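Trainee: Sequence first, then the predicted structure:
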Amino acid sequence: MMAPFVARIRLHLIKSCAGTDVPQAYLDVDGFVHDRDLVLVEPDGLFMSQRDFPRMALIRPHLGRLEALGRLQHSGILVVRAPSMPDLSVAFFHHQSDLNMPRTVRIHEDDGWGCDMGLEAAEWFGAFLANPCALVRMVHHARLHHSSVLDESFEVRGQDGYPVHILGAPSCDDLNHRASAYTPPENFRANILIGGINPYEEDTWVGRRICIGKAVMRVVKLNQRCPIPTVDQNVGELADDPWREEPLRTLLTYREAPEGGVTLGVNCVVDIPGDIHRGDTVEILA
């Protein structure tokens, strides 16, 4: 079998909105540059996601020249599109000196803060989602997540809990072979899709370090799945009981976790930042 390699790199510029494939990206200690930098929050600061607002799947952010982004030095215009809405253009900055209107953000059990991106953005997203909200850009070094698995804290931005999510492409293929309906890999919202491995081989990396390009990560745990993979990404709809829908229905038959729920893919923390390119080999370290 060929060596494991990066088949796909995917960034989610706005948490829980549509993702973007890129040929290369810089992996920092708190995740890929621009991945989940932006978060939609309700008036009380609680983050919004497809779990409660499945129409977020229809929101498609675009940031020019993604293939050429550097280490937190890019600034430009983010263009956001959604059905039956005018394009929204938002100034997108990556220097703390550019920040104004600080805003508290709560993501699960963690509190962080960021920059409110303004009234125009708030009104645009609020109109499309039929819910008052604000667009917030997370600030680097402003949110810590404590891992009970590692018993340590580390920096994150808009991710649920870990900076990087890795998924094996053969794992998706095997799941789809078992399931009654096809689920695209992008529904699982992984940052890195790995080829050249056996189905679920990424599970065996838990507790080990991996090197991709110039970056080194620790694989901490299996990724516990939420209902988002069941959202129809083309129409933005979530079933009343997603656990009776694919892919969760099939995952429950053979990937149920002892603590409840189901797993697919792995979560990682970053030990050494670096550039990662599509096609890079994956080296499994001790």
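Mentor: Noted; the coordinates are in hand. Numbering: from 1, shown residues only.
Trainee: make it CA atoms for all contacts and neighbour counts henceforth
Mentor: Will do.
Trainee: Tell me where the stretch 51-200 of the chain has strands.
Mentor: For the stretch 51-200 of the chain, strands defined by DSSP state E, counting those that start in this stretch occupy the ranges 60-63, 76-81, 88-92, 102-107, 110-116, 134-138, 144-147, 152-155, 164-168, 192-195.
Trainee: what does the second one contact?
Mentor: Residues outside strand 76-81 that contact it (C-alpha atoms under 8 Å, 6 or more residues apart in numbering) are 59-64, 87-93.
Trainee: repeat that for 7 Å
Mentor: Here strand 76-81 makes contact (C-alpha atoms under 7 Å, 6 or more residues apart in numbering) with 59-63, 87-93.
Trainee: related to what we said a few turns ago, any idea which of the strands of the stretch 51-200 of the chain is most buried?
Mentor: Counting by mean count of other C-alpha atoms under 10 Å, strand 134-138 has the highest mean neighbour count of the strands of the stretch 51-200 of the chain, with a mean of 27.
Trainee: Output the contacting helices and strands for that strand.
Mentor: In terms of contacts (3 or more C-alpha pairs under 7 Å, 6 or more residues apart in numbering; DSSP states H and E), strand 134-138 is packed against strand 38-41, strand 110-116, helix 119-129.
Trainee: Below is an additional structure, to be compared with the one above:
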Amino acid sequence: MSVSLVLADLYIYPVKSLGGIRVTEAVVEPRGLRHDRRWLIVDERNQFMTQRQTAEMALLKVLPAYNGFLITHSARPELLPLYVPFEATPERTLFVTIWDDMVFAWRGTPEADAWLSEALGRACKLVYMSDMVMRATDDGAVPGHVSFADAYPFLLVGQASLDELNSRLPQAVPMNRFRPNLVFSGGQPYEEEAWGQFRIGELIFEGVRPCGRCLVTTIDQGTAHKGAEPLRTMAPYRTQNGKVMFGQNVTGPGSGTLRLGDALLVQTTLT
């Protein structure tokens, strides 16, 4: 059983596939951390957009602001920061598609749509998931609901896992390549992928399955340049069932608060 494990970093990503915000504490809600991936950018066909197809999204950084956040373009300082509130209003609505799900969404402002269209060089819209929307976790394979995250409410990564990977790479990569919500220190590399039930502070979480990684991990989040690493190095020793694994998909307790420095205790492992 693991000992001396500590919650070292907490991240929210207010807009799916844009930059994250490191926070010192976060409220846990039924579909993940509060404000995490509740906004989504969609194209002219109302299909979700990510860095997989539009690597330039990596250049859009997110900064905390009062009751919301700012989006900036790191390569285009002439674009003034765009303010977005944490929540939208139901004045304009539409259906959007994310993976195999079609869900009801609230529109952002015309100003936000125009700013993002200019920043990304193509027509797009900003939409919000309200609490009324029930998008099933992992297409219903796991109980619960999820935001605009790919499939699960939380992604957990151990710092030791990244350190071990970086020891193999020709050039180290930062944690932001993997977009975790929860990062812990202590323990052994990749041990989180075997965790079942574990406690952070007083809150109980459930590890479900290791996370299969995509090409987003090969995009430099500072420049939006694509490369071969870290997937090329990871593939020979981290591939399971045809996917390169890194981190653990996790479901949570539905309510509570997490704080940096919370102790972490593993209670069961996956069989």
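Mentor: Received it, and whenever you're ready, just let me know what you need. Worth saying up front: this structure is predicted, and the values here are computed from it rather than measured.
Trainee: Can you give me the TM-score here?
Mentor: The TM-score (TM-score structural alignment, normalised by the length of the second structure) is 0.91; 265 aligned residues with a C-alpha RMSD of 1.9 Å.
Trainee: possible to save the helices and strands packed on strand 134-138 of the first structure as TSV with distance to Asn234 of the first structure?
Mentor: Formatted as TSV, these follow (distance: least, C-alpha to C-alpha, whole Å):
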stretch	distance to Asn234 of the first structure
strand 38-41	20
strand 110-116	29
helix 119-129	15
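Trainee: Figure out which of these is closest to Arg225 of the first structure.
Mentor: Distance to Arg225 of the first structure, taken as C-alpha to C-alpha, is lowest for strand 110-116 among these, at 18.9 Å.
Trainee: What span of the second structure is that closest one aligned with?
Mentor: Aligning strand 110-116 of the first structure against the second structure (TM-score structural alignment) gives residues 101-107.
Trainee: Surely Arg92 of the second structure and Arg107 touch.
Mentor: Yes. Taking C-alpha atoms under 7 Å as the definition, Arg92 of the second structure is a contact partner of Arg107 at 5.2 Å.
Trainee: if we can go back for a sec, closest one to Ile107 of the first structure out of the contacts of strand 76-81 of the first structure, please.
Mentor: Ile59 (19.9 Å).
Trainee: From Cys17 of the first structure, how far out is the closest one?
Mentor: Distance of Ile59 of the first structure to Cys17 of the first structure, computed by C-alpha to C-alpha, to the nearest Å: 5 Å.
Trainee: which other residues reach stretch 201-214 of the first structure?
Mentor: By C-alpha under 7 Å, 6+ apart, stretch 201-214 of the first structure touches 168, 216-222, 265-266, 274-277, 280-286.
Trainee: which one is Leu135 of the first structure nearest to, not counting chain neighbours?
Mentor: Leaving aside its chain neighbours, Leu135 of the first structure sits nearest to Leu40 (4.7 Å; criterion: C-alpha to C-alpha, 6 or more residues apart in numbering).
Trainee: what's around that neighbour, how many residues?
Mentor: 28 (other C-alpha atoms under 10 Å).
Trainee: Verify the contact between it and Leu46 for me.
Mentor: No. In this structure, Leu40 of the first structure is not within contact of Leu46 by C-alpha under 7 Å, at 8.4 Å.
Trainee: Against Ile107 of the first structure, how distant is Arg143 of the first structure?
Mentor: Counting by C-alpha to C-alpha, the gap from Arg143 of the first structure to Ile107 of the first structure is 9 Å.
Trainee: For the counterpart of Val90 of the first structure in the second structure, which non-adjacent residue is closest in space?
Mentor: When the second structure is aligned by TM-score structural alignment, Val90 of the first structure is paired with Tyr83. Nearest residue to Tyr83 of the second structure, sequence neighbours excluded (C-alpha to C-alpha, 6+ apart): Leu70, at 4.5 Å.
Trainee: Now do the contacts for the counterpart of Val156 of the first structure in the second structure.
Mentor: Matched to the second structure by TM-score structural alignment, Val156 of the first structure sits across from Val146. For Val146 of the second structure, the contacting residues are 31-32, 135-137, 152-153, by C-alpha under 7 Å, 6+ apart.
Trainee: dump the residue contacts of the residue nearest to Val146 of the second structure when sequence neighbours are not counted.
Mentor: The shortest distance from Val146 of the second structure to any non-neighbouring residue, by C-alpha to C-alpha, 6+ apart, is to Arg31 (4.3 Å). Applying C-alpha under 7 Å, 6+ apart to Arg31 of the second structure gives the contacts 145-147, 153.
Trainee: ok, which stretches of the first structure are helices?
Mentor: For the first structure, the helices defined by DSSP state H cover 119-129, 169-178, 248-254.
Trainee: Out of these, the one nearest Ala7 of the first structure is which?
Mentor: Closest among those, using C-alpha to C-alpha: helix 169-178, at 7.9 Å.
Trainee: Give the aligned equivalent of Gly126 of the first structure in the second structure.
Mentor: In the second structure, Gly126 of the first structure lands on Ser117 (TM-score structural alignment).
Trainee: Could you report the neighbour count for that match?
Mentor: 17.
Trainee: Please tell me how far the nearest residue to it once chain neighbours are set aside sits from Val103 of the second structure.
Mentor: Spatial nearest neighbour of Ser117 of the second structure, excluding adjacent residues (C-alpha to C-alpha, 6+ apart): Ala123 at 4.8 Å. The gap separating Ala123 of the second structure from Val103 of the second structure is 20 Å, by C-alpha to C-alpha.
Trainee: Likewise for Lys61 of the second structure?
Mentor: Taken as C-alpha to C-alpha, the span from Lys61 of the second structure to Val103 of the second structure is 26 Å.
Trainee: Could you list the residues in contact with the match of strand 110-116 of the first structure?
Mentor: Contacts for stretch 101-107 of the second structure (C-alpha under 7 Å, 6+ apart): 88-90, 92-97, 126-130, 133.
Trainee: mean shift between it and the first structure?
Mentor: Compared with the first structure after fitting, stretch 101-107 of the second structure has a mean deviation of 1.7 Å; criterion: mean C-alpha distance after the TM-score superposition for the first structure.
Trainee: quick one: Leu144 of the first structure from Gly112 of the first structure, how far?
Mentor: Taken as C-alpha to C-alpha, the span from Leu144 of the first structure to Gly112 of the first structure is 7 Å.
Trainee: corresponding residue for Pro236 of the second structure in the first structure?
Mentor: Going residue by residue (TM-score structural alignment), Pro236 of the second structure aligns to Thr253.
Trainee: since we're on its match, how many residues are nearby?
Mentor: By the criterion of other C-alpha under 10 Å, Thr253 of the first structure has 10 neighbours.
Trainee: What residue in the first structure is paired with Ile71 of the second structure?
Mentor: Checking with TM-score structural alignment, Ile71 of the second structure has Val80 as its match.
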